[in-house]
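Asks: here is the input, now give the coordinates:
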Amino acid sequence: MDALQQSLAETLSSGSLGSSDSSGNVANYMGQMAMAMGKLGTLEGFIRQADNLRQQTLQQMHRILTTKQSARALLAIHDYFSRLRALSSLWLARPKE
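Replies: Now for the predicted structure:
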């Protein structure tokens, strides 16, 4: 999500909003918004695909693994996401250059 926010900020700030022609400003702004909305649409599609894959995997888990293996897998997934959250917090708290 941070990468998306950064990408949108760059898209919106990349244009030259300082021209004296107000219709040019509006057209430029609309173009930037269209690009930003396109990026959001692409991200939404990617997230939907990832969520569908996650759901399918969890639904198929009982066919592939035993109960004990499933429990271990879920514990490993929980541990992985806990570590990922901790790493993300450290990354966000790092000193900025």
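Asks: rest of the way, CA atoms for contacts and neighbours
Replies: Will do.
Asks: check which helices and strands whichever helix in the chain runs longest sits against.
Replies: Longest helix in the chain, counting residues (DSSP state H): helix 22-64. Counting contacts by 3 or more C-alpha pairs under 8 Å, 6 or more residues apart in numbering; DSSP states H and E, helix 22-64 packs against helix 2-13.
Asks: structure for this one too, so we can compare:
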Amino acid sequence: MGIYEVQQSVKGTEDALSHAMDTLQQSLFDTVAAPDVAGGGFMEHMSLAMNKIAAMEDIVGQADGLRQQTLHKLKHMLTIRHAARCFVAISDYFHRLRALSTLWVARPRLDEGVPAM
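Replies: From the prediction side, this is the model:
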């Protein structure tokens, strides 16, 4: 029952963080893609974009803190066997994430096939 309560609590916080990140991403896209209609200069426009990126970084930090809090709570609820299985699953997840990241970095890019002018 305790794990279910932690799961529900974390799910609500994750949803809120995800919504905030989606909103900031859209706002950042709009800021970068839109012409500078406010009359300000390039530096003001980019400063606004950088502030939004900093806010996104803060959300990522909050999500990391949530993960740490969740692991701390689970540590007190799980048996040794369950904890070991959990850490094996986390290790497998990070291994796959690193492999995906390596593939992503090594992917062929569209601009590589286009000759420079």
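Asks: and the next element down the chain from the longest helix of structure 1?
Replies: helix 67-93 (DSSP states H and E).
Asks: against structure 1, where does stretch 58-76 of structure 2 fall?
Replies: With TM-score structural alignment applied, stretch 58-76 of structure 2 matches the range 45-63 in structure 1.
Asks: repeat for stretch 7-19 of structure 2
Replies: Counting by TM-score structural alignment, stretch 7-19 of structure 2 sits on no residues of structure 1.
Asks: so how far is the match of stretch 58-76 of structure 2 from its chain's centroid?
Replies: In this view, stretch 45-63 of structure 1 has its centroid 17 Å away from the chain centroid, taken as C-alpha atoms, centre = their mean, to the nearest Å.
Asks: with stretch 55-67 of structure 2 instead?
Replies: 8 Å.
Asks: that one vs structure 1, mean deviation?
Replies: Here the mean offset of stretch 55-67 of structure 2 against structure 1 after fitting is 1.3 Å, by mean C-alpha distance after the TM-score superposition for structure 1.
Asks: what's in contact with that stretch?
Replies: For stretch 55-67 of structure 2, the surrounding residues in contact (C-alpha atoms under 8 Å, 6 or more residues apart in numbering) are Val10, Glu14, Leu17, Ala20, Met21, Leu24, Gln25.
Asks: surely the first one and Gln69 touch.
Replies: Spelled out, it's Val10 of structure 2. No. Look at Val10 of structure 2 against Gln69 with C-alpha atoms under 8 Å: they stay out of range, at 9.4 Å.
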